[in-house]
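Visitor: Sequence first, then the predicted structure:
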Amino acid sequence: MSTSASSKKTTPKKTNSILSVKKPWFDKIIKAVWILFFCFVLGIPLYFLSVSINLFGLFGEMPSTKEVENPENDLSSELISADGVSLGRYFRFNRSQVTYDGLSTDLVNTFMLSEDHRFYEHSGMDFWAYPRVLWGLLTLNSAGGGSTITQQLAKNLYTRNPDKALDGVVAKLGKYPRRIVQKTKEWIISVDLEKNFTKEEIIAMYLNTAEFSSNSYGIKVAAETYFNKGPDSLNLQESALLIGMLQNPTFYNPVSNPEGALNKRNEVLYKVYRHGYKIISREQYDSIKALPLGLNFKVQNQNQGLATYFRTVLRNDLMSWCKEHGYDLWESGLKIYTTIDSRMQRFAEEAMAEHMRVLQKEFDRQWRLRNRNPWTDENGNEIKNFLEQRIKRTEAYANLVERYGAEASFDSIKILLNQKKPMRVFTWRGERDTLFSSIDSLNYYKRFLQSGLMSMNPETGAIKAWVGGINHKYFKYDHVKQGSRQPGSTFKPFVYGKAIEDGYSPCHELLDISPTIKIPGGTWSPSNAEGDKGLGDKLTLRQALARSKNTISAQLIDRVRPQNVVEFAHRLGIKSELHPNPSLCLGVDNVTLYELVSAYCGFVNLGIHVEPYYITRIEDKNGNVIESFVPKTRQAMDEKTAYKMVYMLEGGVQESGGTSVGLKYELKKDNEIGGKTGTTDNASDGWYMGITHNLVTGVWVGGDEPSIRFPSWSFGAGSKTARPIWEKYMLKVYANPEVGFAKGYFKRPVSGLDVTLDCNKYQSIDSTEVSPDEKEITLDDLNN
């Protein structure tokens, strides 16, 4: 039987080649390896290039090479005294630069060994640290970050600063894309920083940009804030405390969390020991870690330090200057050199505090004895509803009106204003915590006496000390340049000065009798401070000014005309509006202490008025002088007239009955002094103007507003309220010769005098003197 060909079976050939077997998974692995290789070799560099050029705007702009070489950092502007002491700073972020040379060796070593002990071995990125970081992430046991000092600096300078606008489209996709972009930029910027700066410069730059909590930015401010010293003086344990704060400034703040800060400090110290800081042994480490924190803490702000009122007033001038010249006072790192002497400023603040503490105690005691409040009207009657009227001017009242609406009744708001709450208040024994309502607080603070002091070199115009009040934190109002009050008898020298200019001699005699002067609506006949209309004695002009006789001041303004006195005072530097009325001779028109001191300097400076100034120069952050300031001067009166007025003011110290004869002998010995007291008729203001050959100083004392009055005119007399502050201040100045204001004698006119000052030899220029009560002068006559 035969078989057909179609049914014949065929068998495939067998082969032993493994390559003939199809394995697609193997091909995919090979392909993936090559892709990953090319991504790593080409993709990563292309990614970094894309970020660096901000491809298609995906990643945000990178800083330019110029920005990396000259990083912009917000810098506080600093006020510097004439003797080189920092008076304070204007800042949004309180930061001030320091160079590497200004860092202590302990600080540098602690920082480097704690934060990046291979700092000198890498070029911005520490690749040896990345495996450790990765292992920590995998094991959930972090052994520290992988960022180098250079990377952290990059973060501080750019990627943490929203003003640099480094974020692009990718970073807006979410937290993780943003973090990847930021980290990439840190790496790129780190390389640029390492290219353009030395290691030492990078260390200084990082410490200058770091935050240390308590309003402290940068190592210089941090050292001053926590230890009251410069960064060049920080020891090992102090350095460790500050470096420990870098990881979390708020949590490791030694004031708010001393235990946490101490533990962190000791952790940093151990790192320093472990990484081989050769100076510290195990025994030294054990000894140092047992030490307390050793803080000398003082937060820097505008309410603390020297010359707080001066700094606040000056700020407005500087803001105008910065606007005109294209600077930011808060961030441009300006150095403003002032005329203020820090030592004299301290003497002035101490003198004021010493006297005002005692004066306030007696002020309160006397009003308690009278069982009355110190706010009174012109007739001495207590002002009704005074506190209710004043509370409506406060921020607390305005906030309640805004919250409940203007239609809310005062009675309803008053209930809230009387609710007590915890409050810290000022006392002359230090700050105290208490429970006060808004009404309680107003009632408490309105009883405080205030004071102002300004001290100026009459020849140069340089202001050496400026105290605007008793405590800037609690009383913001400046009583040197802002406060304008009646000067009382301290205005009289301008009346006498005009008479001297018109030919009167200091030896010219007038009767102590009050004139009768017609004024609109009647007549005016002033009394003396003692209440009399004059005793009829003959007094020289020098004696009359020394005893501050109102009667003779009124006679003089009769003769020289009020309008001429106004013009004379304006020539000398009084800029406030003055009304040409006879009562001007008693100082009834408001002026500032700033103006009075400026004007009195014209007498001492032989008639040359020097505009007060308080800035000598301004430098930019690199130390380049932007502008220098020179005081403006003009001849305000003849030098002979000026010296005669100096001689007249000396009468207050030398003449019998003078209001300055009570000054201590220690001040008057081997020293020429002139002085003038002032007290307003309503017992609101006490003044003293003291002059020496090289220093003119004015002092004002009074209530926060004119209706806050002294218990009596005699209690509020300038000789009791203001003169003691001047006396204490000058004693401190003379006790410290290093400040350069020694005792001495007033300058004399080069051409001599045209009249003798020896009143025994003087002959009156007016032998037919008319008695003041024999004539009546109208106001129109006076101004013609």
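Guide: Now that the structure is in, tell me what you want to look at. Numbers count the residues shown, from 1 in each chain.

Visitor: hey, let's count contacts and neighbours off CA atoms from now on
Guide: Noted.

Visitor: next structured bit after the longest helix anywhere in the chain?
Guide: For the chain, the longest helix by residue count, based on DSSP state H, is helix 342-370. As assigned by DSSP states H and E, the chain's next helix or strand after helix 342-370 is helix 386-391.

Visitor: Which secondary structure elements does that following helix sit against?
Guide: helix 438-445 (3 or more CA pairs under 8 Å, 6 or more residues apart in numbering; DSSP states H and E).

Visitor: Beyond the helix it packs on, next helix or strand please.
Guide: Heading C-terminal from helix 438-445 (DSSP H and E), you reach strand 450-456.

Visitor: Off-centre distance for that next one?
Guide: Here the centre of strand 450-456 is set off from its chain's centre by 16 Å, with CA atoms, centre = their mean, to the nearest Å.

Visitor: quick one: contacts for Val299?
Guide: Neighbouring residues of Val299 by CA atoms under 8 Å, 6 or more residues apart in numbering: 214-215, 225-226.

Visitor: adding another structure so you can compare the two:
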Amino acid sequence: MNIRKTIGLGILSLFALFILFIASINIGLWGKIPSKKELSNFQYHMASEVFTADSVLIGKYYLYDRQPVAFQDFPEHLIKALVAIEDERFYEHSGIDIRSLLRVGFKTVLLGDNSSGGGSTLTQQLAKNLYPRKERKKTNIVVNKVKEMIIAKRLENIFTKDEILTNYLNTVSFGDNTFGIESAALKFFNTRTKDISAAQAATLVGMLKATYGYNPRIFPEKSLGRRNLVLRAMYNNDFISEVQVTKFSQEGLDLDYREFDYNAGIAPYFREEVRKEMLNWISEQNEANTDYNIYTSGLKIYTTLNYKMQKLAEEAMIDHMTKLQLSFEKSYGTSAPWLKDKNLMEKIATRTPTYKRLQKLGLSHKQIIDSLSKDKQIRNFKSWQKDEELTASTMDSIQHYTKFLNTGSLAVDPTNGDILVWIGGINFEQYKYDHISQSKRQVGSTFKPIVYTTAVEKGISPCIYFSAEEIEYDNLKGWSPSNSGKKDEAYLNYSMEEGLSNSINTIAVKVLEQAGIDNVLTMAKNMGMEDKLPKEASIALGTGEIKIINLAQAYTSYANTGKHIKPNLIKSISNHKDSLLVKFKSELNEKAAFSKETSQIMIEMMKSTVNSGTAARLRNTYGLKNDIAGKTGTTQNNKDAWFVALTPKLVHISWVGLDQHEIGFSNTSIGQGANAALPLFGLWMQELNKDQDFDEYTKPNFPKPSAAVQEALNCDPVKRDGFFKRLFKNPNKKKSKKFDG
């Protein structure tokens, strides 16, 4: 009798201890447990999404890749797949499945069967998703399980079953920093949750048991087997028929894998610029007591980018830059500066973060270069298709990357300021520096139209002739701009239209002299050019360093009869519930920089550049029949190649050059704007012309110039000096005078 009593007391004591243990967990002695109030108001991190103007998702900003969706967006077969394989009595229990717990306790503890499962309900799994286990030691398993049971019971008291499923599917991890069914559906099948098929739903639900082991991209066969097991579980629960099991099981995985990688995907430079603008906007908003976060608030950012235009522009860039790179390297041959100039390579090395870090440690220049010359495993950008793994030194890598031409390409709709295309470089992963928003380069002859605009606006007739004769300016230290044209050019006199369309340097300087440097600088500013420009005569040749985006802003003035418009990246921002937060719209500058007549004259002059001048290959090589005005540009020593194209609905700027200013093209034939930069527009426009979706941009014509403008331009393009003037002029001797501009 005493033995029975002792055993009974022992059992009661153990039970009491167990109750006390549960109570101690419940009151927080083993770590805080969220209250019902906290559970009612929990917030999970949500990725912000970036959309193009045509509603294509092109990127995300996130700490955790999660995009919550509503219960009504879950297809019925998704819910059935989840319940069938993860918690078949989900609708019967109230957070804890006693039968499953007894099964697990009996099989796992008594029989040692580890395949019996964990016995956690979906509600318990949701508790674990919301409050991940901090301690993963075996001694903490029981405490963690009890905590999750308590939280699960509270969740069941707060939320409906549908709400629990919604929260679960929006929080569960699919591995690779992907959380929630929507992000998983987009990543593996490039589709929204509401559109996934039964087989796709079973594949994704099947991953939940082991997100790596059943990853369909890494282990397709194991994933298929797991998917079919889910389908069989659906049949066993009378959710689908035998015929459906057979049909779905015969389907392939049919993955359309799409990772939203910061470094990869379409328009990475644009997405980074949008991120910067969003951070500025959020900072301003949060000063007014909001708490937006670009990485966690699930904002929806609708941009101005045109997806198809961007895709075609990137394809044109790869096509052209691949061929140009080969020509560039071939033109230098074995005498390339990156191969021969050791001092230059060491100079470039000093700009790298690695060099600066070693320098801070006190190493000498020689010690640092020796360290950077040691071989190791590196990955180099080889082409636009793939990188290469090889054994080489950091100095080898510097030499390799120095030789690559880079680019910037921007398309803006001048009627509303929308940025349609943004290519900031050839490879975002390797070249983070954005040549649209960050880089300031000399713009060469693309600045000349501003000089000519100033002259025309000042009242100088387009039919005034300027001699192409070379001048040496005494008060400019003997500076003598020259041309690369005809031998008898000293005897030729060009109208302003002909001088601009053929980009004659000597004439540009003479036009600047007539217009006045101060007037030109004022004109540039009034046209929206925000970069500070040098007050020097050489500005006529484009020695000012200007950002692509600012050059584009200035050129929008020509399409808007003198009024510039600020390029814009973002149309609107909504919250995660699709409620509009703000709209953005660019407005034309109130004051025109020049008159309607000047605008028409300049457009006609720049149309001549395309029809018969330095950009004529748009007609001859690319066969473009669109109404296009434009201007090529090539800077000193062939360092920068430019092309600006202007249509009634487009301003397109393209630049090509090297990141290292010390190196330029080996010759003007390869490095001139018409050869290095113009094809980026020509190839792109060819593709736009093939698609009637772009008729809005490709079909419009410039307004017909007024009779007065036509009359003002009605003159012979070139006049040759008379016999006696030629007789007494020595073309080999520079005329000397004072620059008076």
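Guide: Now that the structure is in, tell me what you want to look at. Remember, predicted model here, so these are calculated numbers, not experimental data.

Visitor: TM-score of the superposition?
Guide: The TM-score (TM-score structural alignment, normalised by the length of structure 2) is 0.89; 719 aligned residues with a CA RMSD of 3.2 Å.

Visitor: coming back round to it: let me know the angle separating the longest helix of structure 1 from strand 450-456.
Guide: Put simply, helix 342-370 of structure 1 runs at 150 degrees to strand 450-456, going by axes from the mean of the first three to the mean of the last three CA atoms, to 10 degrees.

Visitor: Would you state the helices of the stretch 401-550 of structure 2 in chain order?
Guide: Listed in chain order, the helices found in the stretch 401-550 of structure 2 under DSSP state H, counting those that start in this stretch are 448-457, 496-501, 505-515, 517-526, 548-559.

Visitor: Tell me which of those lies nearest to Glu88 of structure 2.
Guide: helix 548-559 (58.4 Å; CA to CA).

Visitor: With structure 1 overlaid, how far apart is the closest one on average?
Guide: Compared with structure 1 after fitting, helix 548-559 of structure 2 has a mean deviation of 0.9 Å; criterion: mean CA distance after the TM-score superposition for structure 1.

Visitor: tell me, that helix lands on which residues of structure 1?
Guide: Aligning helix 548-559 of structure 2 against structure 1 (TM-score structural alignment) gives residues 593-604.

Visitor: Over to stretch 646-664 of structure 2?
Guide: Under TM-score structural alignment, the match for stretch 646-664 of structure 2 is residues 691-709.

Visitor: Go ahead and measure how far that stretch is from the middle of the chain.
Guide: Counting by CA atoms, centre = their mean, stretch 691-709 of structure 1 comes out at 21 Å from the chain centroid.

Visitor: buried set for it?
Guide: 691-704, 706-709 (16 or more other CA atoms under 10 Å).

Visitor: cool, and stretch 168-180 of structure 2?
Guide: 168-174, 178-180.

Visitor: Greatest separation within those: which pair is it?
Guide: Using CA to CA, the pair of the buried residues of stretch 168-180 of structure 2 lying farthest apart is Tyr168 and Thr178, separated by 13.8 Å.

Visitor: need the contact list for the nearest residue to Gly690 of structure 1 once chain neighbours are set aside.
Guide: Nearest non-adjacent residue to Gly690 of structure 1, counting by CA to CA, 6 or more residues apart in numbering: Gly675, 4.4 Å away. For Gly675 of structure 1, the contacting residues are 649-650, 652-653, 660, 688-691, by CA under 8 Å, 6+ apart.

Visitor: corresponding residue for Gly675 of structure 1 in structure 2?
Guide: Under TM-score structural alignment, Gly675 of structure 1 pairs with Gly630 in structure 2.

Visitor: any idea how far Lys725 of structure 2 is from that match?
Guide: Distance, Gly630 of structure 2 to Lys725 of structure 2, using CA to CA, to the nearest Å: 35 Å.

Visitor: And Lys374 of structure 2, by the same measure?
Guide: From Lys374 of structure 2 to Lys725 of structure 2 the distance is 68 Å (CA to CA).

Visitor: Show me which residues of stretch 122-133 of structure 2 are buried.
Guide: For stretch 122-133 of structure 2, burial by neighbour count (16+ other CA under 10 Å) applies to 122-130, 133.

Visitor: Show me what Thr339 of structure 1 lines up with in structure 2.
Guide: Structural alignment (TM-score structural alignment) places Thr339 of structure 1 against Thr304 in structure 2.

Visitor: quick one: contacts for that match?
Guide: 52-53, 418-420, 568-571.

Visitor: And for Asn589 of structure 2?
Guide: Residues near Asn589 of structure 2 by CA under 8 Å, 6+ apart: 563-565.

Visitor: Closest one of these to Phe702 of structure 2?
Guide: Using CA to CA, Lys563 comes nearest to Phe702 of structure 2 of the contacts of Asn589 of structure 2, at 15.9 Å.

Visitor: Would you mind measuring from the closest one to Val230 of structure 2?
Guide: Taken as CA to CA, the span from Lys563 of structure 2 to Val230 of structure 2 is 63 Å.

Visitor: same thing with Ala349 of structure 2?
Guide: 56 Å.

Visitor: count of residues packed around Tyr397 of structure 1?
Guide: Number of residues near Tyr397 of structure 1 (other CA atoms under 10 Å) recorded here: 20.

Visitor: Could you do Ser223 of structure 2 as well?
Guide: Ser223 of structure 2: 25 surrounding residues under other CA under 10 Å.

Visitor: Could you rank the contacts of Gly675 of structure 1 by neighbour count and give me the top one?
Guide: Busiest of those [other CA under 10 Å] is Tyr688, holding 33 neighbours.

Visitor: residues contacting the closest residue to that residue other than its chain neighbours?
Guide: The shortest distance from Tyr688 of structure 1 to any non-neighbouring residue, by CA to CA, 6+ apart, is to Thr677 (4.5 Å). By CA under 8 Å, 6+ apart, the contact set of Thr677 of structure 1 is 489-490, 659-660, 686-689, 717-719, 723.
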